[in-house]
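Asker: build me a model from this:
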Amino acid sequence: MGHWIKSFFDNYISGMYFPDVRLTDIIEILIIAAIVYRVMLWIKNTKAWMLLKGMIVLAAFIAAAALLRMHTILFLARESIPALATAAVVIFQPELRRALEKLGEKNLLNNINPFDRSRDNHRFSDGTLESLVKASFDMGSVCTGALIVVEQATQLTEYEVTGIELDCKVSSQILLNIFEHNTPLHDGAVIVRGDRIVSATCYLPLSDNMQISKELGTRHRAALGMSEVSDALTIVVSEETGQVSVAMGGQLVRGITPEYLSTRLSQIQFRASELKKFNIWKGRHGHEEV
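Answerer: You can find the predicted model right below:
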């Protein structure tokens, strides 16, 4: 038995190469794994997911051609790779831009900066919170469609300039007036910064999420789209059903209650990020739907 083990070790084990694994190598592997995981989560609900599936099919086809030694196909594939890479960058430029925007939202330097006292300040007052909740459900009770974007850390200047500039204190009466049917400002979104309404009739980016219910209209797609490109919280009131929904962090929760909306707004009332709490609360909420 001992001779067999020695023979096996001499023939198979002794000739194998075992690289030195350092702590930095392990950290590097973990970083790469985390990046790949985040990229996979990001592309899952975008057009890039179809690109990935197409690349997998193409890779399988090229692998089969390599096994069967189809030299012409391999030559064409080798020569086409640079052109395909350039075409992918051009076609998926909006998705790549969105990914970079998401990366910029992390605010890592601000989070680790102990001297940044501004993070302890309120984003908006309790009066603004109550006005947002009251206006949303008052409009819902009479089926008045509305789209209200509550800005957080990410500045929404590029969307603000697409609308009509305002500078007024948030109140339920003003919001009801803005979104009243057939008024000049009712179409589009309102952007709230702190305790002020800064713009109305704003255009928001529509979501490319393929899993959105077909029942949802442009307002809900715009709310979800805004939540995908920024850290803003967006309130949607359906013109058809009067149902109030909220979008944040790429998630849409439909048919919420005044208590739920009040809780969500109170959680983002401070400068610290509350996206994680939103996802936890969403999972516990009884009527979430995308």
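
Asker: contacts, neighbours, all on C-alpha from now
Answerer: OK.

Asker: what sits against the residue sitting nearest the centre point of the chain?
Answerer: The chain has E228 as the residue nearest its centroid, 3.0 Å off, counting by C-alpha atoms, centre = their mean. Residues near E228 by C-alpha atoms under 8 Å, 6 or more residues apart in numbering: 98, 207, 248-250.

Asker: among those residues, which lie within helices?
Answerer: The helices, defined by DSSP state H, take in R98 from these.

Asker: highest neighbour count among the contacts of E228?
Answerer: When neighbours are counted by other C-alpha atoms under 10 Å, M248 leads those with 24 neighbours.

Asker: ok, now how distant is it from R196?
Answerer: For M248, the distance to R196 equals 20 Å [C-alpha to C-alpha, to the nearest Å].

Asker: cool, and L224?
Answerer: Counting by C-alpha to C-alpha, the gap from L224 to R196 is 23 Å.

Asker: for H186, same thing?
Answerer: In this structure, H186 and R196 are 17 Å apart, going by C-alpha to C-alpha.

Asker: more neighbours, those two?
Answerer: More crowded of H186 and R196, by other C-alpha under 10 Å: H186, with 21 against 16.

Asker: pretty sure the more buried one contacts E180?
Answerer: Yes. Counting by C-alpha atoms under 8 Å, E180 is a contact partner of H186 at 6.0 Å.

Asker: returning to what we had before: reformat the contacts of E228 as TSV; add distance to G2.
Answerer: Listed next are the contacts of E228 as TSV, based on distance: C-alpha to C-alpha, whole Å:
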residue	distance to G2
R98	62
S207	67
M248	65
G249	62
G250	62
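
Asker: out of the contacts of E228, flag the one nearest to F75.
Answerer: The nearest member of those to F75, counting by C-alpha to C-alpha, is R98 at 34.5 Å.

Asker: now that closest one: closest residue in space that isn't a chain neighbour?
Answerer: V229 (5.9 Å; C-alpha to C-alpha, 6 or more residues apart in numbering).

Asker: quick one: contacts for the one you found?
Answerer: 98, 101-102.

Asker: for this structure, what spans make up the strands?
Answerer: For the chain, applying DSSP state E gives strands covering 146-150, 164-169, 189-193, 196-202, 233-237, 244-248, 251-253.

Asker: output those as CSV; include the columns distance to L23.
Answerer: Shown next, in CSV, are the strands of the chain (distance: least, C-alpha to C-alpha, whole Å):
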stretch, distance to L23
strand 146-150, 44
strand 164-169, 54
strand 189-193, 46
strand 196-202, 51
strand 233-237, 41
strand 244-248, 38
strand 251-253, 37
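
Asker: among those, which comes closest to F61?
Answerer: Closest to F61 of the strands of the chain, according to C-alpha to C-alpha: strand 251-253, at 36.1 Å.

Asker: to compare against the first, here's another:
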Amino acid sequence: MTIIPWVIPIRLVDLLEIGLVAYLLYKLYLLMRGTIAVQIFFGILALYLIQVLVTAANMTILRALFNSISDVFVLALIILFQPEIRRVLLLLGQNPLIRRFVRSPAQEAMIGEVVAAVAEMSKRRIGALIAFERTTGLRNYIETGAELQAKVTKDLLITLFFNQNPLHDGAVIIRSQRIEAARCILPVSTSMSLSPHLGLRHRAAVGLTEQTDAFVVVVSEETGHISVARNGELIQNITVNELRSYLTEALSPQSAAETEPAEV
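Answerer: Okay, the predicted model is just below:
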């Protein structure tokens, strides 16, 4: 009698699936490394191993307890790992192949309106301070200003910062391609590394980016120079084309670690 050895058939799709799962687990590990999520994960793993032992030992009361917990287990995972799930989704959104299909014409139009307004205000030396909300909510700062809920247009931005307008002081905050509020109060940076010649607008721009991941555009009333602030850093005297590049990069789907914008 001939014994045929047991062979597991392996298809190409199986290899692709293994590779994809390994890649996703690796990316998940990179996102969770150094965070409290790792400790939570090991705690959940320990509970799962205890449940396996309880089931194997046929402990009736403990098994019933674990069964009741398992009913809300998936919901608990979503709540506990909400930041990590969000970061995974942002990582997927940052993929160039996906971004090619999900590029928003409305966002490109909004960037065009902002760039045109900033270029005009720079030419006319109209001081401006425009903050863009990214992943960190800016509601606390929005509530300090006058709520607008308006579409972003060149004419509206110029009008808001015109020095005879009662709303021209403070910042305009843009969220999800809409002007949320004007005359908003931003935290002022006290960093000693900043030039003592910088005005309040520039220090407020840096101050907001020190506390959040917002992206801020500044137009100097004295010189008309355009600057941008991000991650507590102020980049001064940039061109209109550079501004468009910085804005496009900053408002694209981002992971927690920010990348440098492309050279203009």
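
Asker: after superposition, what's the TM-score here?
Answerer: Overlay of the two chains. TM-score (TM-score structural alignment, normalised by the length of structure 2): 0.61; 180 aligned residues with a C-alpha RMSD of 3.0 Å.

Asker: re earlier: closest to I268 of structure 1 out of the contacts of E228 of structure 1?
Answerer: For these, the nearest to I268 of structure 1 is M248 (10.8 Å; C-alpha to C-alpha).

Asker: for the counterpart of the closest one in structure 2, what are its contacts?
Answerer: Here M248 of structure 1 is matched to R230 in structure 2, going by TM-score structural alignment. Applying C-alpha under 8 Å, 6+ apart to R230 of structure 2 gives the contacts 206, 209-210, 213-216.

Asker: so which of those residues is surrounded by the most neighbours?
Answerer: Counting neighbours by other C-alpha under 10 Å, V206 leads the contacts of R230 of structure 2 with 30 neighbours.

Asker: and that residue, what's its match in structure 1?
Answerer: That one, V206 of structure 2, aligns with L224 by TM-score structural alignment.

Asker: what distance do you get for that match to N121 of structure 1?
Answerer: Distance, L224 of structure 1 to N121 of structure 1, by C-alpha to C-alpha: 27 Å.

Asker: same question for M248 of structure 1.
Answerer: 21 Å.

Asker: any idea how far A106 of structure 2 is from the closest residue to V240 of structure 2 other than its chain neighbours?
Answerer: Closest residue in space to V240 of structure 2, ignoring its immediate chain neighbours: A119 at 6.3 Å, by C-alpha to C-alpha, 6+ apart. Going from A119 of structure 2 to A106 of structure 2 by C-alpha to C-alpha gives 20 Å.

Asker: same question, R139 of structure 2
Answerer: 23 Å.

Asker: could you do E133 of structure 2 as well?
Answerer: 16 Å.

Asker: and these two? which has more neighbours close in?
Answerer: The neighbour comparison of E133 of structure 2 against A106 (other C-alpha under 10 Å) goes to E133, with 21 against 10.

Asker: what residue of structure 1 matches up with the more buried one?
Answerer: In structure 1, the residue matched to E133 of structure 2 (TM-score structural alignment) is E151.

Asker: list the contacts of that match.
Answerer: Shown in contact with E151 of structure 1 (C-alpha under 8 Å, 6+ apart): 191-194, 231-233.

Asker: ok, A106 of structure 2 next?
Answerer: Applying C-alpha under 8 Å, 6+ apart, we find A106 of structure 2 in contact with Q177.

Asker: kindly report the same for the one 3 residues further on.
Answerer: Contacts were defined as C-alpha under 8 Å, 6+ apart; by that measure A109 of structure 2 touches no other residue.

Asker: again, but for the one 3 residues further on
Answerer: Taking C-alpha under 8 Å, 6+ apart as the criterion, G112 of structure 2 is in contact with R244.

Asker: quick one: map it onto structure 1.
Answerer: Checking TM-score structural alignment: G112 of structure 2 goes with E130.

Asker: so C202 of structure 1 sits against V190, correct?
Answerer: Yes. At 6.4 Å, C202 of structure 1 counts as touching V190 under the criterion of C-alpha under 8 Å.

Asker: more crowded one of those two?
Answerer: Neighbours were counted for C202 of structure 1 and for V190 using other C-alpha under 10 Å; V190 has more, 29 against 22.

Asker: can you find the partner of the more buried one in structure 2?
Answerer: Aligned by TM-score structural alignment, V190 of structure 1 pairs with V172 of structure 2.

Asker: now for that match: which residues touch it?
Answerer: If you count contacts by C-alpha under 8 Å, 6+ apart, V172 of structure 2 has them with 129-131, 179-184.

Asker: just flag the most distant two among those.
Answerer: L129 and E180 (13.8 Å).

Asker: of those two, which one has the most company?
Answerer: With neighbours defined as other C-alpha under 10 Å, L129 of structure 2 and E180 compare such that L129 has more, 27 against 24.

Asker: identify the residue of structure 1 aligned to L65 of structure 2.
Answerer: So, by TM-score structural alignment, L65 of structure 2 is left unmatched.

Asker: so L65 of structure 2, which state does it fall into?
Answerer: helix (DSSP: H, G, I helix; E, B strand; the rest coil).

Asker: can you count the residues close to it?
Answerer: By other C-alpha under 10 Å, the burial measure for L65 of structure 2, its neighbour count, is 11.

Asker: any idea how far Q51 of structure 2 is from it?
Answerer: With distances taken as C-alpha to C-alpha, L65 of structure 2 is found 10 Å from Q51 of structure 2.

Asker: same deal with E242 of structure 2?
Answerer: In this structure, E242 of structure 2 and Q51 of structure 2 are 57 Å apart, going by C-alpha to C-alpha.

Asker: please apply the same query to T35 of structure 2.
Answerer: As judged by C-alpha to C-alpha, T35 of structure 2 and Q51 of structure 2 stand 26 Å apart.

Asker: could you do L243 of structure 2 as well?
Answerer: From L243 of structure 2 over to Q51 of structure 2 the distance is 56 Å, taken as C-alpha to C-alpha.

Asker: those two: who's more crowded?
Answerer: Per other C-alpha under 10 Å, whichever of L243 of structure 2 and Q51 has more neighbours is L243, with 22 against 18.

Asker: and the residue mapped onto that one from structure 1, what does it touch?
Answerer: L243 of structure 2 maps onto L261 of structure 1 when the alignment is built from TM-score structural alignment. For L261 of structure 1, the contacting residues are 133, 246, by C-alpha under 8 Å, 6+ apart.

Asker: 10 Å instead?
Answerer: 129-130, 132-133, 136-137, 235, 244-246, 267 (C-alpha atoms under 10 Å, 6 or more residues apart in numbering).
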